[in-house]
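Asker: Provide a 3D model corresponding to the input given below.
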Amino acid sequence: MVAEDSGVDYVKWEQWKALSNYRAAADLTKGSLLVGSMLTDKKGLPEGKVVVGLSLKDGQYPRGLKAGDVVAAYRVGDAKGGSGGSSGDGGDSGGGDALLVRSATVDTVTGTNDGIGGGDLPVAVVVNQDEAPALTQAAANGAVSVVRLSTNSGT
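Answerer: As a prediction, this is how the structure comes out:
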């Protein structure tokens, strides 16, 4: 028993059959009122894929990066100490920049990435599950850079 309000996108009881094409986009709790923003028509991740969060600094991503872009991710060293040589670097043989992920799809980009204002750019990418450990480790160390790949098959 909820008052009708055109400003709120309620899901009405009569609409329940249409919900089979949607899944929860937020935590649903018993007794709460269901509104449209709590649902999504996006499918879940395919088998063997995971989402990895990155916090990229200026120079570690191309301007205009957006959801749906296909990128490659590289382990990069800092200008002071270079790359490699530190313990805990894991699966990489050190020395030089290394390809971490050949092809990842950008899931979300939070904030602006126009190069103005500095700060970190939160980016989530979908990768193969076996690529996640190395990418996550590099991301935690601020040592990952992404490169947008061409979507044209001829280039």
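
Asker: could you use CA atoms for every contact and neighbour count after this?
Answerer: Will do.

Asker: check which element follows the host helix or strand of Leu54 along the chain.
Answerer: Taking DSSP states H and E as the definition, Leu54 sits inside strand 49-56. Scanning forward in sequence from strand 49-56 by DSSP H and E, the next helix or strand is strand 70-75.

Asker: list the helices and strands that following strand packs on?
Answerer: Counting by 3 or more Cα pairs under 8 Å, 6 or more residues apart in numbering; DSSP states H and E, the packing neighbours recorded for strand 70-75 are strand 98-109, helix 132-140, strand 144-148.

Asker: please repeat the previous calculation with a cut-off of 7 Å.
Answerer: Applying 3 or more Cα pairs under 7 Å, 6 or more residues apart in numbering; DSSP states H and E, one finds that strand 70-75 contacts strand 98-109, strand 144-148.

Asker: pick the most buried one from those strands.
Answerer: Greatest average neighbour count among those goes to strand 144-148 (a mean of 22), per mean count of other Cα atoms under 10 Å.

Asker: contacts for that one?
Answerer: The contact list for strand 144-148 (Cα atoms under 7 Å, 6 or more residues apart in numbering) reads 60-62, 69-76, 138.

Asker: and for comparison, fold this next one:
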Amino acid sequence: MRTSEKPAGRPSVNAERQGSTGTLSGPASRKLPVPPRERRPALAALALLLILGGALATTLLVLRSGDRVSAIQIVQQVGTGQRIPRTAMREVQIAATGIGYVAYADGARVSENYARVTLLPGTLLTREMVVSASAELGPGKARVGLALKPGQFPAGLVQGDRVQVIHVTGRGGTADTQSRVLAQAALVSSTAIPGKSGSSGQVTIIVDATVSPTIAAYASNGEIALAELPGAR
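Answerer: Predicted structure coming up:
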């Protein structure tokens, strides 16, 4: 009796798939190595120092903001070149910011000096605002006192203002001498308000010595008027 043997064939597709998926032993089954975390103590220490430094700086700023110094504040206008009187100063407490404010303890010394620029009320005095000599009161200058009636000078005129000194002709003047400017920008040195009885106002001005005799002569005849120059300081 003849028996037929089946020839050995190729393995089935399922067998191949099972063989290929059953156990992974190729490159795909290998995991990539993970490098261990590198510790950086130097960076951590630097970050800590920065944090501590910032906190320390903030603390110092808060502490310094509480430091107060005594300074000079101007309470009345002082014109350029004028001596700074003690009555124009008062003591104020300000924060110590490092700016060169003049200490109130130096007030007596300051009163012997002059204003480099016009000092307005409310100004905190610094060293740069003070000079030891005044060009306004130096050689070639003269102080002239004027006794003026209301209408011959503007209301509210104060020390440190700049004015035009104008010659106005009296009743006997002619048409060609009605008015002319004798000083273009004279400095007001001091003022006194006229009384209720109609008395004259006393105004002292600083002018060039070359025109002071003429101004004084016209002032004695009541022929001087002042015009304020608000923009000139």
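
Asker: on average, how far is the strand holding Leu54 of the first structure from the matching bit in the second structure?
Answerer: For strand 49-56 of the first structure, the mean deviation from the second structure after alignment is 0.5 Å (mean Cα distance after the TM-score superposition for the first structure).

Asker: would you map the helices across the second structure?
Answerer: Here the second structure has its helices, by DSSP state H, at 13-22, 41-65, 107-110, 212-220.

Asker: who wins for most neighbours among the contacts of strand 144-148 of the first structure?
Answerer: The most crowded member of the contacts of strand 144-148 of the first structure, judged by other Cα atoms under 10 Å, is Arg75 (25 neighbours).

Asker: residue in the second structure matching it?
Answerer: Matched by TM-score structural alignment, Arg75 of the first structure corresponds to His167 in the second structure.

Asker: quickly note the distance from that match to Arg90 of the second structure.
Answerer: Plainly put, His167 of the second structure is 39 Å away from Arg90 of the second structure if you go by Cα to Cα, to the nearest Å.

Asker: go on, Ile205 of the second structure?
Answerer: 26 Å.

Asker: out of those two, which sits in the more crowded spot?
Answerer: Shown here are Ile205 of the second structure and Arg90; by other Cα under 10 Å, Ile205 has more neighbours (23 against 17).

Asker: touching, that one and Leu187? I think so.
Answerer: Yes: using Cα atoms under 7 Å, Ile205 of the second structure is in contact with Leu187, at 5.5 Å.

Asker: picking up where we left off before, tabulate the contacts of strand 144-148 of the first structure in TSV, adding columns for distance to Leu99 of the first structure.
Answerer: Shown next, in TSV, are the contacts of strand 144-148 of the first structure (distance: Cα to Cα, whole Å):
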residue	distance to Leu99 of the first structure
Gln60	14
Tyr61	15
Pro62	17
Asp69	18
Val70	15
Val71	11
Ala72	8
Ala73	6
Tyr74	4
Arg75	6
Val76	9
Ala138	11
